[in-house]
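Colleague: Test case, fold it:
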Amino acid sequence: MSDGQERAWAAHSGFYLIEVERGRAATSIRPGDPIDPAATYGRAAPLVVEIGSGQGHAIVHAAQNAPETDFLAVEVFRAGLARTMLDADRAGVQNLRLVEANAPEVLEHLLPEASVDELWVFFSDPWHKSKHHKRRLIDPSFPPLAARALRDGGLLRLATDWEDYASQMRDVMTDAEDFAPAFDAAPDGWAPRFDGRVMTAFERKGLAKGRDIRDLVYRRRDRAEAPAVPVTADDAARP
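Modeller: You can find the predicted model right below:
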């Protein structure tokens, strides 16, 4: 980190940073040590989690404009977290916390089941080379983790400026039995731009390069909802 980021970390991590029990790696989380959101934030309130918060521009803006909601920024790069803390402090934001950890482990181990009202994944690394696609966050292993953390009816919001990654996201979520689309598709088949997302450097960069921004939003099905199971002729013939 730069000297300024080091100072921001030293000055503000005591308030903003959630200290977690680690597993084997520096950004891992030991299973069995979930947080208590009400204790963490000092109140019971809706919780929005952003995965891959970067320098925090989107989540600081959102937290500043929705003081009645609690926000959690998940990021593995400490420099980005330091910048987030600095901007949050300058804006007087009190309803934001940060965690330095791998996103799948946050969803599986840190957050209690059904504790999140909205989960945001905006402009995650597209790993645009074909040989690196396996590193993308949104793959078939992601929906069950998101479904665990989200409350019934909670929303998963996605955005990317890479067309093939957007298509992969849509394919993955179409096959996810715990989720249903929560948008009226625009003529091009995508969700309208989420008006709660402030324009960030990633989005500006994509637009400057002539790439289309793709939004998707899905609702977490109620846990009591069972996906319809097709009835075969053999099933119908059974007594």
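Colleague: Going by C-alpha atoms from here, please, whenever you check contacts or count neighbours.
Modeller: Will do.
Colleague: Next one: the closest residue to residue 133 other than its chain neighbours from residue 93, what distance?
Modeller: For residue 133, ignoring the flanking residues on the chain, the nearest one in space by CA to CA, 6 or more residues apart in numbering is residue 127 at 5.6 Å. Computed with CA to CA, to the nearest Å, the distance linking residue 127 and residue 93 is 33 Å.
Colleague: Give me the more crowded residue out of the two.
Modeller: Neighbours were counted for residue 127 and for residue 93 using other CA atoms under 10 Å; residue 93 has more, 20 against 15.
Colleague: The more buried one reaches residue 63, doesn't it?
Modeller: Yes - counting by CA atoms under 8 Å, a contact exists between residue 93 and residue 63, whose distance comes to 6.7 Å.
Colleague: those strands in this structure, which residues are they?
Modeller: For the chain, applying DSSP state E gives strands covering 47-51, 70-75, 96-100, 116-122, 150-160, 179-181, 214-220.
Colleague: From residue 216, how far off is the residue nearest to residue 185 when sequence neighbours are not counted?
Modeller: Beyond its immediate neighbours in the sequence, the residue positioned closest to residue 185 (CA to CA, 6+ apart) is residue 191, lying 5.1 Å away. Separation of residue 191 from residue 216 (CA to CA) stands at 5 Å.
Colleague: I'd like the structure of this one too, to check against the first:
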Amino acid sequence: MRSVVSYVKRGGRMTVGQQRAWNELWPSLGRTVGELPEGPVDFDDWFGRRAPVMVEIGSGMGETTSQLAAAAPELNYVAVEVYDPGLGQLMLRAEKLGVENLRLMHGDAVVLLTSHVEPGTLSGVRLFFPDPWPKKRHHKRRIVQPEFVALVASRLAPGGTFHMATDWENYAEQMMEVCSAEPLLRNRHAGEPGGWAPRPEWRPITKFENRADVEGRISHDLIFERV
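Modeller: Okay, here's the model as predicted:
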């Protein structure tokens, strides 16, 4: 569906624990985007309840995602990731925390949003520390582009939020520019210096933020709302 994708499908062997999670937990917790039937996913049926749906794109190894889901039991939390060991590790972390409101999608978030999420239905989309593709010739691979932001905005319910975070200054500026130009979105923190959102206390500090701090880079949060 896209000629340019924003991620690299990494390899990597799974640990014994991650493989056990795939064998035992994936059948109930996970689905593969490319194997979904046509049409929107019935999230109410999958979670066994009706609740606001939050989608997190790029859950990595799941440390923060598991904590975020555990801290918001009122949400139906959907994590989308392409890295198999990362999903296995996320299932292990969720199991350890006793998280029951988390489901996993293996595959391309753009395909999921385009073909399997109804417009105007999500309470929020989170995109924390996506691949910055720092070299200028690779900026076209960054996921936050006008077409993607328009897609996210169209899937949000009125008042739903698109929350991004990055530690790369020029990517933060690109996010701000692209999202500010999307007519379906407004900046919740337009009155703050630079329009940046204050760093939420509830968002766990990631390894990327720690590394950025060591390397002298400042992390920025952006929160836009569906009008």
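Colleague: coming back round to it: overlap in contacts of residue 191 and residue 216 of structure 1?
Modeller: Counting by CA atoms under 8 Å, 6 or more residues apart in numbering, the common neighbours of residue 191 of structure 1 and residue 216 are residue 183.
Colleague: what's the burial count for residue 181 of structure 1?
Modeller: Using other CA under 10 Å, residue 181 of structure 1 has 18 neighbouring residues.
Colleague: does residue 30 of structure 2 really touch residue 104, like I thought?
Modeller: Yes - taking contacts as CA under 8 Å, residue 30 of structure 2 lies within contact range of residue 104: 4.5 Å.
Colleague: which residue in structure 1 lines up with residue 85 of structure 2?
Modeller: Superposed on structure 1 with TM-score structural alignment, residue 85 of structure 2 falls opposite residue 79.
Colleague: Same check on residue 17 of structure 2?
Modeller: Taking TM-score structural alignment for the superposition, residue 17 of structure 2 sits opposite residue 4 in structure 1.
Colleague: Tell me who's in contact with its match.
Modeller: For residue 4 of structure 1, no contacting residues are found, by CA under 8 Å, 6+ apart.
Colleague: Relative to residue 14 of structure 1, how far out is it?
Modeller: Spatial separation of residue 4 of structure 1 from residue 14 of structure 1 under the definition CA to CA is 16 Å.
Colleague: for residue 82 of structure 1, same thing?
Modeller: With distances taken as CA to CA, residue 82 of structure 1 is found 12 Å from residue 14 of structure 1.
Colleague: The closest residue to residue 6 of structure 1 other than its chain neighbours - how many residues pack around it?
Modeller: Closest residue in space to residue 6 of structure 1, ignoring its immediate chain neighbours: residue 82 at 7.3 Å, by CA to CA, 6+ apart. Look at residue 82 of structure 1: counted by other CA under 10 Å, it has 28 neighbours.
Colleague: which residues touch residue 82 of structure 1?
Modeller: For residue 82 of structure 1, the contacting residues are 5, 6, 8, 9, 13, 55, by CA under 8 Å, 6+ apart.
Colleague: related to what we said a few turns ago, could you double-check that the residue nearest to residue 133 of structure 1 lies in contact with residue 137?
Modeller: No - using CA under 8 Å as the test, residue 127 of structure 1 is too far from residue 137 to be in contact (9.5 Å).
Colleague: all helices in structure 1, in order from the N-terminus.
Modeller: Using DSSP state H, the helices of structure 1 run over 3-16, 37-41, 57-65, 78-91, 103-105, 142-149, 163-174, 201-208, 233-237.
Colleague: Those helices into JSON lines, with extra columns for distance to residue 183 of structure 1?
Modeller: Putting the helices of structure 1 into JSON lines (distance: least, CA to CA, whole Å) gives the following:
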{"stretch": "helix 3-16", "distance to residue 183 of structure 1": "33"}
{"stretch": "helix 37-41", "distance to residue 183 of structure 1": "28"}
{"stretch": "helix 57-65", "distance to residue 183 of structure 1": "21"}
{"stretch": "helix 78-91", "distance to residue 183 of structure 1": "30"}
{"stretch": "helix 103-105", "distance to residue 183 of structure 1": "25"}
{"stretch": "helix 142-149", "distance to residue 183 of structure 1": "18"}
{"stretch": "helix 163-174", "distance to residue 183 of structure 1": "13"}
{"stretch": "helix 201-208", "distance to residue 183 of structure 1": "21"}
{"stretch": "helix 233-237", "distance to residue 183 of structure 1": "35"}
